[in-house]
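A.B. asks: Predicted coordinates and the sequence they were generated for:
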Amino acid sequence: MLSVAVAPWQRPPVILRNADVPHYAASTMKIAVLAAVHRSGLDPDREVPVVNAFPSAVGGSYAHSRADDGDPEPWELLGRTAPLGWLADRMVSHSSNLASSLCLAEVGPAAVAEVWRRAGASAASGSPRGIEDAPARAAGLTNHVTARDLLRLLTSLEPEVLARLEHNAHRVDLAAGLPPGTRLASKNGWITGVRHGAAVVHPHDAPPYALAVCYTGPLANGQDTGDPAARLLAGISSRVWACRHRLAPHVV
């Protein structure tokens, strides 16, 4: 299943394809966690104990696998502390799963749910559990998104939060379909069978626009690079870029 939503920035969508179909959220849920951290009022310099044990959304606890986390840096601090702001940055810049759960533990799931509510997201989207909360997953509790709701989420973010999304180091899907050096605030997510990307793109010669693409299917091999589904998203991003001057503020 391929879902696409495109909108001129802060305007209604102009391209919608299967935009209300729910997909497993993968790491796109970290956008909502980032917003919850920002809105919490917690000091970004607050030192957070770096642990690998977290309360499950259904009771009990869960832990992360270091081998399955693409960002080694937070793991180097295990047993020590790290600033909350630094953890929030690693969560989105290098998609750290450990940092994500540490941030979620600081703000709580209710704060993340409030981010989705304030964005005006549908009931199809939400982040009720940590990204590797295995007990909650086994109980049927999971994180879902739709392409349209990812646009709503991006639109609801404060400039400071969007600025953090400009530090995304994973530039193999939506970013790869843009000319080198194009400014964008983005977050992607991938596991086997899933590849998503959501971004605010700032062309140098046209107004900004928001793009969300969600793909669930056999092309997605779960690798951060060398993923055929990432090339699919790059191709869609390139086609949207090619019509950036023709994006109009009305729904089709």
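C.D. replies: Looks like it came in fine.
A.B. asks: all contacts plus neighbour counts: C-alpha atoms, from now on.
C.D. replies: OK.
A.B. asks: how deep is residue 135 tucked in, by neighbour count?
C.D. replies: Here the count is done by other C-alpha atoms under 10 Å, and residue 135 has 18 residues near it.
A.B. asks: counting contacts, what elements does the helix or strand harbouring it pack onto?
C.D. replies: When secondary structure is defined by DSSP states H and E, residue 135 falls within helix 134-138. Contacts defined by 3 or more C-alpha pairs under 8 Å, 6 or more residues apart in numbering; DSSP states H and E place helix 134-138 against strand 61-62.
A.B. asks: Roughly how far does residue 194 sit from residue 235?
C.D. replies: Residue 194 is 16 Å from residue 235, where distance means C-alpha to C-alpha, to the nearest Å.
A.B. asks: Second structure follows, compare the two:
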Amino acid sequence: MTNKHKKITEAPSLYDRLEQMETMEIVSNINNEDKKVADAVGLVLPKIAQVVDQTAKRFEKGGRLFYIGAGTSGRLGILDASEIPPTFGMPHDRVIGLIAGGDRAIRKAVEFAEDDTQQAWKDLKEYDINDNDVLVGIAASGTTPYVLGGIEDAKAHGILTVGITNNPGSPLALQSDIPIEVNVGPEFLTGSTRMKSGTSQKMVLNMISTGVMIRIGRVKGNKMVNMQLSNTKLVDRGTRYLMEELGLDYEAAEKALKQYGSVKLAIDALK
């Protein structure tokens, strides 16, 4: 199924003669297009909430969250996954981002890597993916073979599949158990899906991972009480959380934080 007539991500920009625009006009027009993104994401919130709840349920049983994508989509999945350990103190093997072409594709495009329908499942099998896990395929076009192959194989093995795409009715949307179809309209630069499409993907991934972490108890009040104390800024932030929560002065709060290793453990021990 090519679905060519519906590829919004390839539709001509609403703007033309970009090279003749003043610089201020270029950035203003990009900004005007970007303003449409949050509204487009707003239309798919029920689907995102469904993914959060289904993933949290599996997480409680030791399940994991996998992201697969190629190019920008793959990089955004890896970005989101890599933020989970420092922000929420989770082991790095609970949210895993995979990109077509492997880790070297994070920095430099690997030619034709996204065209292999078998590779995603091979990559996922290295992690012993199973029906406790959730697989999120990310593809602006909704037609990336690497992602479609992975989703198809995962479904065949009883794994819950989610598709994040910017082409409603695309193969990825049709194949996924839970399709998240964010119609951001044509890009300012025709076909450049690292722009609005990529921004929408980042927003959706933020919601999924943050929502799951809140649901499984990694947040208290509005604070990152499980964050890793991996630099001075985070130690300072954690110390201030404890001052606020326990009424300690800075020195005592910092000492307690270092003694217990996390805001949550310090609060549990001292409250």
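C.D. replies: That came through fine. Since the structure is predicted, the reported quantities are computational estimates derived from the model, not experimental observations.
A.B. asks: Tell me how the two chains score on TM-score.
C.D. replies: Both chains were compared after superposition, and using TM-score structural alignment, normalised by the length of structure 1 their TM-score is 0.27; 108 aligned residues with a C-alpha RMSD of 5.5 Å.
A.B. asks: rewinding a little: which of residue 194 and residue 235 of structure 1 has more residues huddled nearby?
C.D. replies: The neighbour count for residue 194 of structure 1 versus residue 235, taken as other C-alpha under 10 Å, is higher for residue 194 (23 against 17).
A.B. asks: That one: what's its closest spatial neighbour, skipping adjacent residues?
C.D. replies: Sequence neighbours aside, residue 216 is the residue nearest to residue 194 of structure 1 in space, at 4.5 Å (criterion: C-alpha to C-alpha, 6 or more residues apart in numbering).
A.B. asks: ok, that neighbour touching residue 144?
C.D. replies: No: at 11.8 Å, residue 216 of structure 1 and residue 144 do not qualify as touching, with contact defined as C-alpha atoms under 8 Å.
A.B. asks: tell me, what's touching those two both at once?
C.D. replies: Contact criterion C-alpha atoms under 8 Å, 6 or more residues apart in numbering; residues shared by residue 216 of structure 1 and residue 144: residue 23.
A.B. asks: still on that earlier bit, run through who's touching the helix or strand that the residue nearest to residue 194 of structure 1 is a member of.
C.D. replies: Taking DSSP H and E as the criterion, residue 216 of structure 1 maps to strand 209-221. Counting by C-alpha under 8 Å, 6+ apart, the neighbours of strand 209-221 of structure 1 from elsewhere in the structure are 1-9, 23, 146-148, 150-151, 154, 190-202, 227-230, 233, 237, 244.
A.B. asks: buried set for that strand?
C.D. replies: Residues of strand 209-221 of structure 1 classed as buried: 209, 210, 211, 212, 213, 214, 215, 216, 219, 220, 221 (neighbour count, 16 or more other C-alpha atoms under 10 Å).
A.B. asks: which ones are touching residue 68 of structure 2?
C.D. replies: Contact analysis of residue 68 of structure 2 by C-alpha under 8 Å, 6+ apart lists 74, 77, 97-100, 120, 135-138, 147, 150.
A.B. asks: same thing but 7 Å
C.D. replies: With contacts defined as C-alpha atoms under 7 Å, 6 or more residues apart in numbering, residue 68 of structure 2 is in contact with 74, 77, 97, 98, 99, 136, 137, 138, 147.
A.B. asks: And residue 24 of structure 2, by the same measure?
C.D. replies: The neighbourhood of residue 24 of structure 2, defined by C-alpha under 7 Å, 6+ apart, contains no residues.
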